[in-house]
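Chemist: Provide a 3D model corresponding to the input given below.
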Amino acid sequence: MLRRLSLAAVTSLVALSAAVPAASAATGTLPLPLPLPLLDGDDGRTRLTITVSGTGDPAADGTFGLTCGPAGGSHPATGQACDRLTELADRGVDPFAPVPKDALCTQQFGGPATARVTGTWQGRDIDAVFDRTDGCAISRWNNLRPVLPGVR
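Modeler: Predicted coordinates:
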């Protein structure tokens, strides 16, 4: 029985080996896959819209675009912001993650500044809101400087 199975497997393999070149000859050469572009930075996958208000600095409030790989957009510090995002990614830190619900945060008010960041970072969709309502929120904001502006 085992000999019969082995013979059937070898016969099938020989038949398939002969069929593949014959099929290729009949249809011509197969197309090669298209190469993916090589980009620097964080692979061009960062495209963010940052809307900031209440900072006390008219130059810091507004809506700014930020692209990385290469750095560009209307953000006032594109190069430094992209460098910071790359640094955080290299360290495995997600700066857009919310404060954990069980975090113990100091009860201090850092001012009325708010920010919303939407777009794409490291190939994933981002929709994050920032404020300065307690110590954890202030730390989260400060961790993302200069992507988010300083506050007066």
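Chemist: please make it C-alpha for all contacts and neighbour counts, starting now.
Modeler: Will do.
Chemist: these two touch, right, Q80 and P149?
Modeler: No. Counting by Cα atoms under 8 Å, Q80 does not reach P149; the two are 11.5 Å apart.
Chemist: find residues that contact each of those two.
Modeler: With contacts defined as Cα atoms under 8 Å, 6 or more residues apart in numbering, no residue is shared by Q80 and P149.
Chemist: those two: which has the busier surroundings?
Modeler: P149 (22 against 14; other Cα atoms under 10 Å).
Chemist: any figure for the gap between that one and R124?
Modeler: Plainly put, P149 is 23 Å away from R124 if you go by Cα to Cα, to the nearest Å.
Chemist: here is the second sequence; please produce its structure so I can put it next to the first one:
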Amino acid sequence: MLRRIVLTATASAAALFAAVPVAGASPLPFPLPLLSGADSAEELPDHLTVAVSAAGARTDGTYELECGPTGGTHPVAQAACDRLDELARERQESGKDPFAPVAEDQMCTQQMGGPATAHITGTWQGRRVDATFSRTNGCEISRWQTMEPILPNTRS
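Modeler: This next block holds a predicted model:
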């Protein structure tokens, strides 16, 4: 098995260096990632900053959430990390990104779920996250609820 890996790596490297680069271009067709000791993105801990406003006095604020191991100032950190793990499994199965905005052409019910907004930034599953959430229509309400308990439950 090791011999097969070495032969494959050698053949791949030879193919990369056989191509003649364009003047001023990188000799590689794509940038290689820098590894920081972890073998894969899943091994890096998740770290998110969750800023919530207009959701209610007891839930408004900015929280740090760390998963792998669980920590930070998030009020329900373990439950939030458990939900992130569920979302990661769902993403592997469906390919759906829970941090993606609602598609512009998506038809949504015109209902108001309240003035609450949230902004989540940081790293999840080894990638950068910068997502804004609101409760301005049915699609946004559903998107918010998908992120509970990372985001607070705003239903009375």
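Chemist: TM-score of the superposed pair?
Modeler: The pair, once superposed, lands on a TM-score of 0.71 when counted by TM-score structural alignment, normalised by the length of the first structure; 116 aligned residues with a Cα RMSD of 2.0 Å.
Chemist: now the strands for the first structure?
Modeler: Per DSSP state E, the first structure carries strands over the ranges 46-53, 62-68, 114-121, 124-131.
Chemist: out of the ones you listed, which gets nearest to V93 of the first structure?
Modeler: Counting by Cα to Cα, V93 of the first structure lies closest to strand 114-121 out of the strands of the first structure; the figure is 12.2 Å.
Chemist: and the angle from that closest one to strand 62-68?
Modeler: 30 degrees (axes from the mean of the first three to the mean of the last three Cα atoms, to 10 degrees).
Chemist: distance between strand 114-121 of the first structure and the chain's centre?
Modeler: Centroid separation for strand 114-121 of the first structure versus its chain: 12 Å, with Cα atoms, centre = their mean, to the nearest Å.
Chemist: so where is that strand in the second structure?
Modeler: With TM-score structural alignment applied, strand 114-121 of the first structure matches the range 117-124 in the second structure.
Chemist: neighbouring contacts of the matching stretch?
Modeler: So stretch 117-124 of the second structure is contacted by 45-55, 128-135, 151 (Cα under 8 Å, 6+ apart).
Chemist: before we move on, what about stretch 74-90 of the second structure?
Modeler: So stretch 74-90 of the second structure is contacted by 63-67, 70-71, 96, 98, 125, 147-150 (Cα under 8 Å, 6+ apart).
Chemist: which one of the residues you listed sits closest to F17 of the second structure?
Modeler: Checking these against F17 of the second structure by Cα to Cα gives Q125 as the nearest, at 31.7 Å.
Chemist: mind listing what the closest one touches?
Modeler: Here Q125 of the second structure is in contact with 41-42, 44-46, 88 (Cα under 8 Å, 6+ apart).
Chemist: out of those residues, which end up buried?
Modeler: 44-46, 88 (16 or more other Cα atoms under 10 Å).
Chemist: ok, the residue most central in space within the second structure to A131 of the second structure distance?
Modeler: Nearest residue to the geometric centre of the second structure (Cα atoms, centre = their mean): W124, 3.9 Å. Counting by Cα to Cα, the gap from W124 of the second structure to A131 of the second structure is 12 Å.
Chemist: then D82 of the second structure?
Modeler: Counting by Cα to Cα - D82 of the second structure and A131 of the second structure are separated by 19 Å.
Chemist: nearest residue to the equivalent of A100 of the second structure over in the first structure in space, please, no chain neighbours.
Modeler: The pairwise alignment with the first structure assigns A100 of the second structure to A97, based on TM-score structural alignment. Excluding its sequence neighbours, the residue lying closest to A97 of the first structure (Cα to Cα, 6 or more residues apart in numbering) is A128, at 7.6 Å.
Chemist: then T136 of the second structure?
Modeler: Nearest non-adjacent residue to T136 of the second structure (Cα to Cα, 6+ apart): M112, at 5.0 Å.
Chemist: was I right about that neighbour contacting S134?
Modeler: No. Assessed by Cα under 8 Å, M112 of the second structure is found out of contact with S134, at 9.8 Å.
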